[in-house]
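Colleague: When you get a sec, could you give me coordinates for this:
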Amino acid sequence: MTQQVNPQEGAAVKAADRAHVFHSWSAQDVIDPLAVAGAEGSYFWDFEGNRYLDFTSGLVFTNIGYQHPKVVAAIQEQAAQLVTFAPAFAVAPRSEAARLVAERTPGDLDKIFFTNGGAEAVENAVRLARVHTGRPKVLSAYRSYHGSTSAAIHLTGDPRRWANDTGAAGVVHFWGPFLYRSPFYAESEEQECERALKHLDDTIRYEGPATIAAIILETIPGGSGIMPPPPGYLAGVRELCDKYGIVFILDEVMAGFGRTGTWFAADLYDARPDLMTFAKGVNSGYVPLGGVAISAEIAETFAQRPFPGGLTYSGHPLACAAAVATINVMAEEKIVENAAHLGEQVLGPGLRALAEDHPSVGDVRGTGVFWCVELVRDRETREPLVPYNATGKANAPMAAFGAAAKKHGLWPFLNMNRTHVVPPCTLTESEAQEGLAALDKALTVADEFVAG
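Modeller: Predicted coordinates:
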């Protein structure tokens, strides 16, 4: 794709945006959105001719990069053949997308309910669990994000919930494991796992097992800090769910479709959920799509009983055609394997080397192309570089770090005191090294805020 410089067009795009577009999660008069002229592969660029290596994958969804020609062609071909059709009918791209997803999901998650995105997937997974069990409550973790629709935002365990929290009945939060900032005073992964599972068991017993429909967890929590669970934790949650007759929901919206170096993060832990939500990487966000993968037991509940839910655009032909092409491309081009290789051989070692060189780096964690670099003022006390949920002047150190990254051609994913390294799964080794070099330069700015 040709990169053209056209500041006048960029100014017009920016002016129309500022006049009419209402942006999510933002104070409208404070933001300054970049006018994007184009994108290809791992890069995007503005109308001024500035090109950025995208270490955000959009919002962690362009797993196959921008403008993959085979997926673009599939969307064009489907638009020419059958651009849309109601969800009550059987149409080829919907059927094939469901088959390809079910082929890759763990266990017997062989029925697929399509949604328009991840939040709707969570909404419907919760509804499936509540109707299946006849119970009202759902347990979810602090340090989590499940979407911004009504049930999903109440399940969310980060500050985005606060302004939307109406004290909705039926949602109970608990602490998941996170050894670096352990709520259980653990000193090892084994202790963290054991104590986190006891805490969850206690929560279940005090809430009343017969009132709990589901436990929902991000397999690897993403937006809240990319925190891989300790060995044995997800298996332990599975055992608790079996013990109390609770539905186990895994949220793979961010972690799924290659990002962790496996088709799903659940594959890393041999986890067996009853329901699994997905979106984002299923078609790299080329057309909005999400869904719920459903076990045989829960599907049987609705064999003769109607499921009380539906969406006008469930399994939209264009979105499903994009999913079919994306999944096939990922298999043919060994994109999942590439993500695993990058994590093991390039990103993991490279980020750990940066941690050795920069006192502002408190922790590095992740897998595949799903990494977090936690920035601190003091490694010993683990004081975050900026306060929890900081805004304005309090967030100045992270803002300075982000500006430095962009100056060196890297678009970073910033969240609180962290930068997440979440590039496309198609990233090359040379692009990874380019990104690591830019991070190295930006971290010298973060180092200036380290105590002492």
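Colleague: Could you use CA atoms for every contact and neighbour count after this?
Modeller: Noted.
Colleague: contact partners of the helix or strand hosting Ala235?
Modeller: Using DSSP states H and E, Ala235 sits in helix 233-244. Applying CA atoms under 8 Å, 6 or more residues apart in numbering, the contact partners of helix 233-244 are 193-194, 196-197, 201, 209-210, 215, 219, 246-248, 269-273.
Colleague: ditto for stretch 68-80
Modeller: Taking CA under 8 Å, 6+ apart as the rule, stretch 68-80 contacts Glu40, Gly41, Pro317, Leu318, Ala319, Ala321, Ala322, Ala325, Thr326, Val329.
Colleague: Tell me the secondary structure at the residue nearest to Gly256 when sequence neighbours are not counted.
Modeller: Nearest residue to Gly256, sequence neighbours excluded (CA to CA, 6 or more residues apart in numbering): Phe264, at 4.4 Å. Recorded secondary structure, Phe264: coil (DSSP: H, G, I helix; E, B strand; the rest coil).
Colleague: please give me the structure for this one as well, since I'd like to look at both together:
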Amino acid sequence: MTGEEIRSTLKKYNLQSWSKQKNLNPISVEKAEGIYFWDYDGNRYTDMSSQLVNMNLGFGNKAIGDAIKAQVDQYCFIGPSYGAESRAKLAKKIIELMPDNMGKVFFTNAGADANENAVKMARMFTGRNKVFSRYRSYHGSSFGAGNLTGEPRRFPLEPGVPGFIKFFDPYIYREPIDFKSEEDATKYYLAKLEEQLQYEGAGSVAAIFLETVTGSNGVIIPPKGYLPGVRALCDKYGIMMVCDEVMTGWCRTGKMFGFMNFDVKPDIVTFAKGVTCGYIPLGGVAVSKAIAEYFDDNLLSCGLTYSGHPLACAAGVACVNYFEEADILGNVNKVGKVLGEKLEEMKAKHPSVGDVRYIGLFSAVELVKSKATKEPLVPYGKDPEGLMGKIIGLLAERKFMTYTHENVVLVAPPLIITEEQLTQELKKLDDVLSIVDEKFLG
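Modeller: This is a model prediction of the structure:
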């Protein structure tokens, strides 16, 4: 098929995620390598969001491809109750990368069903029914994960499942309180969380779910002491601490898992995306030794046809090996420092940039109408004039490919990006922000 045939066929037969379908015009991709992909007219685009923050190792990684091919030659599928070498190897590797309190892994197909199964496990283990998660969170769009989700993508699922309770992120930039320090902010947010636990009946709460660093909803990084404080509350009330590492896992934040930046040991960790870097879908739930031992004598009422799919696990083993052998963490921390410095320069330069937040190669640029008032460039949950879409369009014209959510532009390139490549691409973002300053602030 030609590029135009692909595009027209998709528009006729395919429903695209999170989109009004009428005016879609998808780019037909002919080839991809590293951090770049090309359309059928030979135009080269730079992937500055790692697609959906999942292609941590970029396109065309030979080690992953070869591992998949070798598994195809052995067999493509065997059910979850049978022994598959790739499944065994990946489970062992994941637990060895986790803190010493972790015990076993249950494999899923992606992040949403990882979170759904984590809910079930926490409820079965504790015998409790309520689950806390944050308003500015995204945990998936299937029914259970969509009820965990706090932002507007949960609305089509409502009225939802009973027992899902929302609380506020430690979003210091948007807080009307002028905190003297991060520690003061932490004290405030933890006190409000504990108060809400008491109102809901802490003894009925099975789990507190947190994106370790809030992802698409703004790369909101927890203040000093916040995650250890949540851990302490969970210990105090017998609640499971669940870290959603679907985006922040697998080297994205400069550690193998995001929670490792904050000196905590969760009871449950969910993951997906970077475990196979998008080459084949895979997710999972890592649980503590205590939870794993509970299911030695109690039924684990979780099951998926493709749990631990051999092809996906083969890709996962190759990915984890590559992270270590290629010192991806070293590159993330080196290039991530440059990313932070460049973003701070843009914040100082551009009236439209209210805040920048970054950890490793995970970052967000928050756009405002006024630095003084912090009024968002678009209202929460709305974009009546399509301003954010226009900004993404301006970036796409320059072949800088990413996405926005609310008033935030995400910058999360593949973890293999070099300093030179990053600097070259950020000049494009700088140019577009100048246009936003001039034309969108008025």
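Colleague: Ala110 of the second structure touches Pro281, doesn't it?
Modeller: Yes: contact criterion CA atoms under 8 Å: Ala110 of the second structure and Pro281 qualify, at 6.0 Å.
Colleague: Mutual contacts of these two, please.
Modeller: Ala272, Lys273.
Colleague: how about the nearest residue to Arg51 of the first structure, chain neighbours excluded?
Modeller: Nearest to Arg51 of the first structure is Trp45, by CA to CA, 6+ apart, at 4.2 Å.
Colleague: would you say the one you found is within a strand?
Modeller: Yes: under three-state DSSP, Trp45 of the first structure falls within a strand.
Colleague: Mind checking which of the contacts of helix 233-244 of the first structure are buried?
Modeller: 193-194, 196-197, 201, 209-210, 215, 219, 246-248, 269, 271-273 (16 or more other CA atoms under 10 Å).
Colleague: Let me know the closest of the residues you listed to Glu431 of the first structure.
Modeller: Distance to Glu431 of the first structure across those (CA to CA) is lowest for Thr219, with 27.5 Å.
Colleague: re the thing from before, aligned to the residue nearest to Arg51 of the first structure, what sits in the second structure?
Modeller: Mapped onto the second structure by TM-score structural alignment, Trp45 of the first structure lines up with Trp38.
Colleague: tally of neighbours for Pro376 of the second structure?
Modeller: Under the neighbour criterion other CA atoms under 10 Å, Pro376 of the second structure is assigned a count of 20.
Colleague: And the helices in the second structure, which stretches?
Modeller: 3-13, 50-53, 62-74, 85-97, 111-126, 143-148, 182-200, 226-237, 289-297, 310-325, 328-349, 387-397, 419-435 (DSSP state H).
Colleague: Relative to Leu304 of the second structure, which of those helices is closest?
Modeller: Proximity to Leu304 of the second structure (CA to CA) singles out helix 111-126 among these, at 9.4 Å.
Colleague: List of residues touching that closest one?
Modeller: 107-108, 129, 131, 139-142, 144-145, 206-207, 238-240, 242, 244, 246, 268, 270-273, 282-285, 291, 294, 300, 302.
Colleague: likewise stretch 353-361 of the second structure?
Modeller: So stretch 353-361 of the second structure is contacted by 173, 219-221, 252-254, 332-333, 335-337, 339-340, 343-344, 346-347, 363-368, 370-371, 374, 411-413, 415 (CA under 8 Å, 6+ apart).
Colleague: now do stretch 131-143 of the second structure
Modeller: 111-113, 115, 119, 145-146, 148-151, 153-154, 157, 163-169, 205-211, 214-217, 244.
Colleague: so it matches what in the first structure?
Modeller: Counting by TM-score structural alignment, stretch 131-143 of the second structure sits on residues 138-150 of the first structure.
Colleague: Show me which residues of the matching stretch are buried.
Modeller: Neighbour-count burial for stretch 138-150 of the first structure [16+ other CA under 10 Å]: Val138, Leu139, Ser140, Ala141, Tyr142, Arg143, Ser144, Tyr145, His146, Gly147, Ser148.
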